[in-house]
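In: need a 3D model of the sequence below.
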Amino acid sequence: MIWLRIGLLFGVLAIILGALGAHALKDILDENALESFNTAVRYQTYQAFALLFLGLYSLYFQKSVNLIGVLLTIGTLMFSGSIYALVAFRYLEMPYRFFGPITPLGGLVIIAGWGSWFVQTFQTKVATK
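Out: I've put the predicted structure just below:
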């Protein structure tokens, strides 16, 4: 259930942040910053759906998916979170460059999560009742 809840939380936050970007931020951010912000929202949305599906997958196949969920969650926080921080800190004219290396590392963690899930599908049998 935890992965369903985190997926729902990521989803609602992506909707809120997407609306913020489309309405409030479009007038105050430059085009490059807004594009980066929208990329973070888009990838957060992808991972929200993945975590929702992961939660359902674990119930149906009765598999432990904790490693996959942790990787997708941490990767999303690192990837999207660092982009949100880059945009905000840059706008506030605060030092922001140290967030830059976090973004690709977060992407690698997300890829590891998807890769782990792929590998697990070879070890999965349909639960029978």
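In: going forward, measure contacts and count neighbours with C-alpha atoms only.
Out: Fine.
In: pull the longest helix from the chain.
Out: helix 31-61 (DSSP state H).
In: pull out the buried positions in that helix.
Out: 33-34, 36-52, 54-55 (16 or more other Cα atoms under 10 Å).
In: how are the helices of the chain distributed by residue range?
Out: Counting by DSSP H, the helices of the chain are 2-23, 31-61, 66-91, 102-121.
In: run this one through as well so I can compare:
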Amino acid sequence: MNGKQIIQTAAIFGAVAVGIGAFGAHGLKDILADTGKAETFETAVKYHFYHSLALFLIGILALIKPTWNKLSTAAILMVVGILIFSGSLYFLSLTGITWLGAITPLGGVAFIAGWILVFLAASTKSDL
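Out: Take a look at the predicted model:
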């Protein structure tokens, strides 16, 4: 992914995070309160939005520092993290299927790996 594609992806993920958050706060409020999953849903939205912003910043970095090749992989890992971490928590919140929570940490690992790759990209000696 190049910087422009990363920014576009971030914009889509950010818009979806706002939409899902608003829908959860209004359209699903009673359902989430009845099932006791409002906090889980809120966690999913928070991580979704935080990492959409991180993805946006990675895109900007990729435009400024196109030689930092690890940024593309970092962006992909952020997308994977959003889909697995937040996606599994959304699904768990709405269905009550708790075994799906077992894959949630895999999304967290993707987030961590993405952040580590941003660090490594910035550590490139040839382009400091």
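In: what does the TM-score come to for these two?
Out: TM-score for the superposed chains, counting by TM-score structural alignment, normalised by the length of the second structure: 0.87, backed by 121 aligned residues with a Cα RMSD of 1.5 Å.
In: right, and residue 101 of the second structure touches residue 93 too?
Out: No. Between residue 101 of the second structure and residue 93 there is no contact under Cα atoms under 8 Å: 9.9 Å.
In: these two - which one has more neighbours?
Out: Higher neighbour count among residue 101 of the second structure and residue 93: residue 93, with 23 against 17, using other Cα atoms under 10 Å.
In: just give the nearest non-adjacent residue to that one, would you?
Out: residue 37 (5.2 Å; Cα to Cα, 6 or more residues apart in numbering).
In: which residue in the first structure aligns with that neighbour?
Out: Taking TM-score structural alignment, residue 37 of the second structure has residue 33 as its aligned residue in the first structure.
In: give the aligned range of stretch 76-87 of the second structure in the first structure.
Out: Using TM-score structural alignment, stretch 76-87 of the second structure pairs with 70-81 in the first structure.
In: now that stretch on the second structure. Mean distance?
Out: In the superposition with the second structure, the average deviation recorded for stretch 70-81 of the first structure is 0.6 Å (mean Cα distance after the TM-score superposition for the first structure).
In: residues contacting that stretch, please?
Out: For stretch 70-81 of the first structure, the surrounding residues in contact (Cα atoms under 8 Å, 6 or more residues apart in numbering) are 6, 39-41, 43-44, 47, 51, 102-110, 112-114.
In: from residue 106 of the first structure, how far off is the aligned partner of residue 25 of the second structure in the first structure?
Out: By TM-score structural alignment, residue 25 of the second structure lines up with residue 22 in the first structure. Going from residue 22 of the first structure to residue 106 of the first structure by Cα to Cα, to the nearest Å gives 24 Å.
In: comparing the two, which residue is more hemmed in?
Out: Under the criterion of other Cα under 10 Å, the comparison of residue 22 of the first structure against residue 106 puts residue 106 first, with 23 against 13.
In: measure the more buried one to residue 90 of the first structure for me?
Out: Residue 106 of the first structure is 20 Å from residue 90 of the first structure, by Cα to Cα.
In: and what of residue 11 of the first structure?
Out: 25 Å.
In: so which of these two has more stuff around it?
Out: Using other Cα under 10 Å, the more surrounded residue of residue 11 of the first structure and residue 90 is residue 11, with 21 against 15.
In: all set now, cheers.
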